[in-house]
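**Student:** starting from these lines, generate the structure:
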Amino acid sequence: MSTPKISRRTFLHAGGAAIALPFLEIMLPFGKTAWAAGQAPLRFACLFYPHGTTQDSDWFPTFVNNQLIMNASGMLSPLDPYVADISFYKNLMADNWSLHPGGVTTFMTAGFTPQQNVVNTCRTTDQLIADKLQATGLIHSIAMGSDELSGGEASISGIYGTNISWIGKETPNTRLIRNSQIFDLIVPGGSSTTTTTTTTSSKTKSRQSVIDFAKDSITRLNGKLGSQDKKTFDQYLTNLREVEQKIQATEPPVTPPGNLTLNPAMATCSSLASKGSCADYSLDMDIKMDMIALAFQADRTRVMTHMFDPEPGYRNMSFISGVQGLAHEISHWRNDPAKLGPMVQKINKFYASKFARLLGRLKSMSESGGTVLDNSIIMYGSSMMDSHNHDVTNLPLILAGRAGGNLQQGALRTFPTRTNMSHFHLSVAKKFGAAVTSYSGTSSTINIG
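**Tutor:** Down below sits the predicted model:
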């Protein structure tokens, strides 16, 4: 047998929705594994968190007995279970002079900004990788973000502080915020197929899942699958339903074909005058991490980015235990190191826990030849190290995943002082075979693993 029994682009139709399938053995030619057939899909994601950290001595781990040991500051302790799946990089510099907005814009380009308050943009790394990984039926890339927008700084427009993914010069990638909109890309028609029914006697409402509409198709497909494929498929449906339930719990149903409007709007705690908790922000981040994992498992897109928040950002971070105040004000921790320094570290730990959530999801997703994490590169970091000094000479940066065996992990890699990030981005793009010989002013790569 030379052809797959089921096409990689098979969809289960559920009313008006279409559920893509995860990567299964049954999709491969007879007698071949995914790696032998060269068919395991590769994925790339970039997670950006705002306002950097305290200082490099609080960020970098040590390397003892061939294993990373997380820093005693504790802000990266959520990554302890994944030390064999990640690597740290020292002395990477973003060559910009435009503080918060410029740092965000150049995070994925290292675009040279020769003078203060000037921002240069270009097609970012994620787009170069998406060009290479694009295939029939795939969404080219998905850019996500929070409900906050940057107000700009020092005559620089807030558009620069709000976008890390750029299609081209002065053209940001469309940044999606609403979870149901993103879910509809992953499961076409998903939120419009999900319906609300009312029980007359109790007046209670229950919402059906897209999975409910596809029961017959799911049963037929299960009859064709081997034991490992059944486990993979069942896990995938479980993940899909969990994401769907979280979105249903935070957003009202939509009657097709109208546009979804939150009523009431989700609380944001983004106002300068806001006080108290922002419980929905943490949940929103969980949902977005789970949707990255779901989209990668279903192979709906192979490239996604998410900005945890823009810069400068003024979210009230008081929902984190031991933290009180607004993100940007806390980030200037040297104004009161004893009080604000620990707060910055707690905020960093909160962000790291979301990164760890994604790694855990991807690592739990088995596919032929390994896991979804094995077949991915996940970039995590910020546009400055010391947030008080806006230090861009040694960025906090982590790569996770193995790019299908093309990236070695579990290392602390040190480069010469002030190594421009453009070398790093070109090196990452080449791990995916992107057809680019130079990028952002350099044609030289560095050893990223």
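**Student:** going forward, measure contacts and count neighbours with C-alpha atoms only.
**Tutor:** OK.
**Student:** name the helices or strands packed onto the strand of greatest length in the chain?
**Tutor:** Longest strand in the chain, counting residues (DSSP state E): strand 411-420. In terms of contacts (3 or more C-alpha pairs under 8 Å, 6 or more residues apart in numbering; DSSP states H and E), strand 411-420 is packed against strand 62-64, strand 67-69, strand 86-93.
**Student:** count of neighbours near Leu340?
**Tutor:** Using other C-alpha atoms under 10 Å, Leu340 has 21 other residues around it.
**Student:** show me the contacts for it.
**Tutor:** Residues near Leu340 by C-alpha atoms under 8 Å, 6 or more residues apart in numbering: Ile330, Ser331, His332, Trp333, Arg334.
**Student:** just how off-centre is whatever helix or strand the first one lives in within its chain?
**Tutor:** According to DSSP states H and E, Ile330 maps onto helix 327-331. Relative to its parent chain, helix 327-331 has a centroid offset of 23 Å by C-alpha atoms, centre = their mean, to the nearest Å.
**Student:** can you check stretch 326-345 too?
**Tutor:** Per C-alpha atoms, centre = their mean, the centroid offset for stretch 326-345 relative to its chain is 26 Å.
**Student:** one more, so I can put them side by side:
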Amino acid sequence: DQIIARHVGRDTMLPSLEMSMRGEGYFSNSLPRNSISWVNTKLPATRDTNPRTIYDRMFRKASEGVTDKGVIDLVNDQAKSLKRRVGQADQRKIDEYMEALRAVERRMEFAEKQAGKSALGQARGVEFKRPPVGIPDDHETYMRTMMDLMVLGFWSGATRVGSLMLDHGQSNRYFDFIDGVRGTWHALSHYRDISGKTGDDDGINSWKTVSQKRDMYNEVTAWHHRQFAYMLGKMKSIDEGNGTLLDNTMLLYGSSLGDGHAHGEENLPIIFAGGGGGTVRSGRYLKYRRNYSLSKYHLATMQRMGVPVEEFAEVDSPMSGLTKRV
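**Tutor:** Now for the predicted structure:
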């Protein structure tokens, strides 16, 4: 996503939007464990967990700070003149400064467009309500609010690239709000351990059989599927004139593990949704050969977004059967 953001992000106020649900338990404050978007192989992208903060980044802050475009133009001209008279190190500093100015310009232009977009959105039933302070106590409300914000970011044009991490891999979040489920998400993922006495357990809950624990784990998985379905429904309800927002978007939903107990990285369950502007063939179940890399999907997505790249990670060809010819 960050490679795509570097390619298309100059055209939007936010190059990309990185979000994650606030974690619970061990490693909840660890940035690497709570990030699925990485700037490079060593640096995770800073992510937001607070709905109001995310909303303000996209909308309210657009009207703050410098408001005179003439001043920005003047400073730009002076920076360009200065750049011709300094060494390479100072030139790089000036480039960084000018990019910051361009970001301000994008915010100003976006703010000007937003008034008309908001009126149009209200006419079409798209709400632009600012989230309340803090993080909702109800987990479903929290997650759906975060999904609403991503949908709003895409529809408003604030960004074309976004990610939302639903929880980190060792989450100690309890899902006892689901009928018949007890234990933390991480403990339930190790469904073959039923004693409740391993390092993955809370020392309180135990289970009678592997089948019982696995069923609870599946209920948690199904709950997350329903939240994703909610997001797709929201996007499908927004008419953009040339199709719905869902028709004009590509979404990847899934997990980095095919088996939570064994930490298996094979047979990953992945849903690819959206029409990609009419370039993607959807509504099919595709089964690939053993060791078929998910990187092929990422390469295909980058190419759909116009990134001039022929290889990614360990692959040099995109996922087959995914896209239509354009």
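**Student:** what does the helix or strand following the longest strand of structure 1 correspond to over in structure 2?
**Tutor:** Sequence-wise, the next helix or strand downstream of strand 411-420 of structure 1 (DSSP H and E) is helix 421-431. Under TM-score structural alignment, helix 421-431 of structure 1 corresponds to residues 294-304 of structure 2.
**Student:** mind listing what's buried along the matching stretch?
**Tutor:** For stretch 294-304 of structure 2, burial by neighbour count (16 or more other C-alpha atoms under 10 Å) applies to Ser295, Lys296, Tyr297, His298, Leu299, Ala300, Thr301, Met302, Gln303, Arg304.
**Student:** same deal with stretch 56-75 of structure 2?
**Tutor:** So, applying 16+ other C-alpha under 10 Å, buried residues of stretch 56-75 of structure 2: Met58, Phe59, Ala62, Ile72.
**Student:** same thing with stretch 122-137 of structure 2?
**Tutor:** For stretch 122-137 of structure 2, using 16+ other C-alpha under 10 Å, the buried residues are Val126, Phe128, Pro131, Ile135.
**Student:** which residues touch the third one?
**Tutor:** Contact analysis of Pro131 of structure 2 by C-alpha under 8 Å, 6+ apart lists Pro51, Arg52, Tyr55, Thr145.
**Student:** on that earlier part again, and the buried residues of stretch 294-304 of structure 2 as a markdown table, adding distance to Thr141 of structure 2?
**Tutor:** Output for the buried residues of stretch 294-304 of structure 2, formatted as a markdown table (distance: C-alpha to C-alpha, whole Å):
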| residue | distance to Thr141 of structure 2 |
| --- | --- |
| Ser295 | 32 |
| Lys296 | 34 |
| Tyr297 | 31 |
| His298 | 30 |
| Leu299 | 34 |
| Ala300 | 33 |
| Thr301 | 30 |
| Met302 | 32 |
| Gln303 | 35 |
| Arg304 | 33 |
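**Student:** show me which of the residues you listed is closest to Gln78 of structure 2.
**Tutor:** Met302 (36.5 Å; C-alpha to C-alpha).
**Student:** residues contacting Asn50 of structure 2?
**Tutor:** So Asn50 of structure 2 contacts Arg22, Gly134, Ile135 (C-alpha under 8 Å, 6+ apart).
**Student:** just give me which of those residues are shared by structure 1.
**Tutor:** Among those, none is still in contact in structure 1 (both residues aligned by TM-score structural alignment, their matches' C-alpha atoms under 8 Å).
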